[in-house]
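Chemist: my questions are about this predicted structure, shown below with the sequence.
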Amino acid sequence: MPASAERYLEVQRSEEFAQLRHRLRRFIFPTTVAFIVWYALYVLLSAYARDFMAVKLIGNINVALIFGLLQFISTFLIAWFYSRYAAKELDPLADDVYNTLENGTAEPAATTTDGGKA
């Protein structure tokens, strides 16, 4: 049986949904800020510290190339950390919210070390 609009609003106002949004934001906001600062550092150094970025480390590999490669590595690491975080902290709570929406009852999720649901 599909959930009604009122049921969606009720779930949206629930403590579980608020906790899910809080946990998501707890990861997304600091990670996004850190990545933007890291990317801006790369761009600014490339524009204004050309001598530093041109320093050769090994053969023709310079600081700029290493920083550029680290941009890709950091992107993949963030995606990997997020998938682990989501599986541990977000998915169980999202399942509870979904079950509440569909069935009107949530099955209890496992508890994490910080006292919240996993």
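Modeler: Thanks, I have the structure now. Residues are numbered from 1 along each chain as shown.
Chemist: only C-alpha atoms from now on, for both contacts and neighbour counts.
Modeler: OK.
Chemist: residues in contact with Ser14?
Modeler: By Cα atoms under 8 Å, 6 or more residues apart in numbering, Ser14 lies in contact with nothing.
Chemist: any idea how far it lies from Glu102?
Modeler: 14 Å (Cα to Cα, to the nearest Å).
Chemist: again, but for Arg26
Modeler: Separation of Arg26 from Glu102 (Cα to Cα): 27 Å.
Chemist: and the strands in this protein?
Modeler: 56-58, 61-62 (DSSP state E).
Chemist: presented hereafter is structure B, for comparison with structure A:
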Amino acid sequence: MSDLAAPGEDRRSIPSSPVSGQTEDVNWQAIESNSDFRELIREKRNFIIPATIFFLVYYFGFLILVGYFPDVVDVNVIGNINIAYLFALSQFIMAWIVMALYVRRAGTFDRLAHNILTRVKGEKK
């Protein structure tokens, strides 16, 4: 990779090390057009958007049930514990499940990001 940016290229100096204060030119357009970068964005989008939609539907589903169908969620299951309490508590469990799925999937994100960094740093030499 050349030290001079071609006309129209988006190059900005970023610190290569917060300690040393040295800067490197990064060709952001080249990174953006890289297939690994596009795959990273696609993988993140394919997980984050459905997970967010699922959790919002789950969360607001509880509020809709309690607001519009109070008789359904007022049914006692164990002693004085009703469906509404169980559903509310299940949201904490569901948040942990979504978090665990994200942590597992983050390995893929990290691998793709590492590939991008390796390629960018390799081109600098």
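Modeler: Happy to help now that I have it. Fair warning: this is a prediction, and the values are worked out from it, not measured in the lab.
Chemist: quick check: which of the strands of structure 1 is buried the most?
Modeler: For those, ranked by mean neighbour count under the definition mean count of other Cα atoms under 10 Å, the leader is strand 61-62 at a mean of 14.
Chemist: superposed on structure 2, where does that strand end up, distance-wise?
Modeler: Here strand 61-62 of structure 1, set against structure 2 after superposition, deviates by a mean of 0.6 Å using mean Cα distance after the TM-score superposition for structure 1.
Chemist: map Arg104 of structure 2 across to structure 1 for me.
Modeler: The alignment partner of Arg104 of structure 2 in structure 1, by TM-score structural alignment, is Arg84.
Chemist: that match: how many residues sit nearby?
Modeler: 12 (other Cα atoms under 10 Å).
Chemist: alignment lookup: Glu24 of structure 2 to structure 1.
Modeler: Counting by TM-score structural alignment, which is the criterion used here, Glu24 of structure 2 corresponds to Ala3 in structure 1.
Chemist: could you do Ser90 of structure 2 as well?
Modeler: Checking TM-score structural alignment: Ser90 of structure 2 goes with Leu70.
Chemist: that match: what's it in contact with?
Modeler: For Leu70 of structure 1, the contact set (Cα under 8 Å, 6+ apart) is empty.
Chemist: where in structure 1 does stretch 34-45 of structure 2 fall?
Modeler: Counting by TM-score structural alignment, stretch 34-45 of structure 2 corresponds to 14-25 in structure 1.
Chemist: list the buried residues of that stretch.
Modeler: Along stretch 14-25 of structure 1, the positions that meet the burial threshold by neighbour count (16 or more other Cα atoms under 10 Å) are Glu16, Phe17, Gln19, Leu20, Arg23, Leu24.
Chemist: pick the one among those closest to Glu89 of structure 1.
Modeler: Here the nearest of the buried residues of stretch 14-25 of structure 1 to Glu89 of structure 1, counting by Cα to Cα, is Arg23; it sits at 7.2 Å.
Chemist: any idea how far Thr100 of structure 1 is from that closest one?
Modeler: With distances taken as Cα to Cα, Arg23 of structure 1 is found 18 Å from Thr100 of structure 1.
Chemist: over to Leu20 of structure 1?
Modeler: 13 Å.
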